[in-house]
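[1] No sequence on hand, only this structure:
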């Protein structure tokens, strides 16, 4: 469920306008392609783990930069050992269990684009309360509170 929610969040970041189903699908296909490292049209647990690890690492780097800037009070570009101790550690290994359980519909250890689309579009359809093919900010907010 985490990865589905994460992908949904990517698709609707800063949603202040309705999101048509076709646009949502295009974003989800792009995210699938980013995970499909070997470009074989399927996503393995290893590929998902690598993508999640990369994403988590990039988030950690961004957080480290923010923390460094906050800790570098004199703006010298250097931290004392005491200041440095406040930086976050490397991210833990990615856990693909939830992703694979939710998206690997035939349980073969691979997620095809069809499986990915099936789950992502079902998620979209669940959020699209009035079933008009467009997710509004209000529908997105309601989905986030459920």
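    Sure thing, it's come through. Because the structure is a prediction, the values reported are computed rather than measured. Residues are numbered from 1 along each chain as shown.
[2] CA only for contacts and neighbour counts going forward, please
    Will do.
[3] measure residue 97 to residue 57 for me?
    Residue 97 is 19 Å from residue 57, where distance means CA to CA, to the nearest Å.
[4] Quick check: what element follows the helix or strand containing residue 56 along the chain?
    Using DSSP states H and E, residue 56 maps to helix 45-71. Per DSSP H and E, the first helix or strand lying C-terminal to helix 45-71 is helix 81-84.
[5] Sketch out the helices for this protein, chain order is fine.
    2-11, 21-35, 45-71, 81-84, 97-103, 113-127, 137-144 (DSSP state H).
[6] want to compare, so here's the second one:
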């Protein structure tokens, strides 16, 4: 298993975008669109997990993800997905650790994530902050971890 920290110049960028576009999660298509439109800022990254040279999971680190821009919290992990056939191997945990390591190298001491999942991110060390407005009009849970 390899975890790649990617920008749009990475050799596995398009393969990851194609995987995201065809994955079972609807948000994958949106991520693929963002990747192909060069949406990400200089420091933002897409993380992808490959096994046998095939993508099996992805996530992002960016400024706001789905958090309403009026809140001061940044950066956020987003688009966390692992293919169903590869779940149960702690791939999400390994991706999140890679994201946290990267965030620390670029000067962050906290990282946030929004999620509707209860009990998932707490097991990785995140703490619930409350329900915050998203860019989609509703509210979602915001979690934080110090790194």
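    All right, it came through fine. Please read these numbers as outputs of a predicted model, since none were measured by experiment.
[7] Any chance you could compute the TM-score here?
    Aligned and superposed, the two chains score 0.29 in TM-score terms (TM-score structural alignment, normalised by the length of structure 1); 70 aligned residues with a CA RMSD of 4.7 Å.
[8] that older thread, now the helices of structure 1 in CSV, with mean neighbour count?
    Compiled in CSV, the helices of structure 1 are given as follows (neighbours: other CA atoms under 10 Å):
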stretch, mean neighbour count
helix 2-11, 15
helix 21-35, 17
helix 45-71, 16
helix 81-84, 11
helix 97-103, 17
helix 113-127, 17
helix 137-144, 15
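[9] So residue 58 of structure 1 versus residue 28 of structure 1, what's the distance?
    20 Å.
[10] again but with residue 48 of structure 1, I slipped
    14 Å.
[11] Could you look up the next helix or strand downstream of whichever helix in structure 2 runs longest?
    Counting by DSSP H, the longest helix found in structure 2 is helix 91-105. Going down the chain from helix 91-105 of structure 2, the next helix or strand is strand 110-115, by DSSP H and E.
[12] Which secondary structure elements does that next one sit against?
    On a contact count with 3 or more CA pairs under 8 Å, 6 or more residues apart in numbering; DSSP states H and E, strand 110-115 of structure 2 meets strand 76-82, strand 139-146.
[13] Tell me which of these sits most buried.
    For these, the largest average neighbour count (mean count of other CA atoms under 10 Å) is found in strand 76-82, namely a mean of 23.
[14] Could you list every helix and strand in contact with that strand?
    helix 27-36, strand 54-62, helix 91-105, strand 110-115.
[15] Turn the ones you listed into TSV, including distance to residue 78 of structure 2 and mean neighbour count.
    Below are these laid out as TSV (distance: least, CA to CA, whole Å; neighbours: other CA atoms under 10 Å):
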stretch	distance to residue 78 of structure 2	mean neighbour count
helix 27-36	10	18
strand 54-62	5	24
helix 91-105	10	17
strand 110-115	7	22
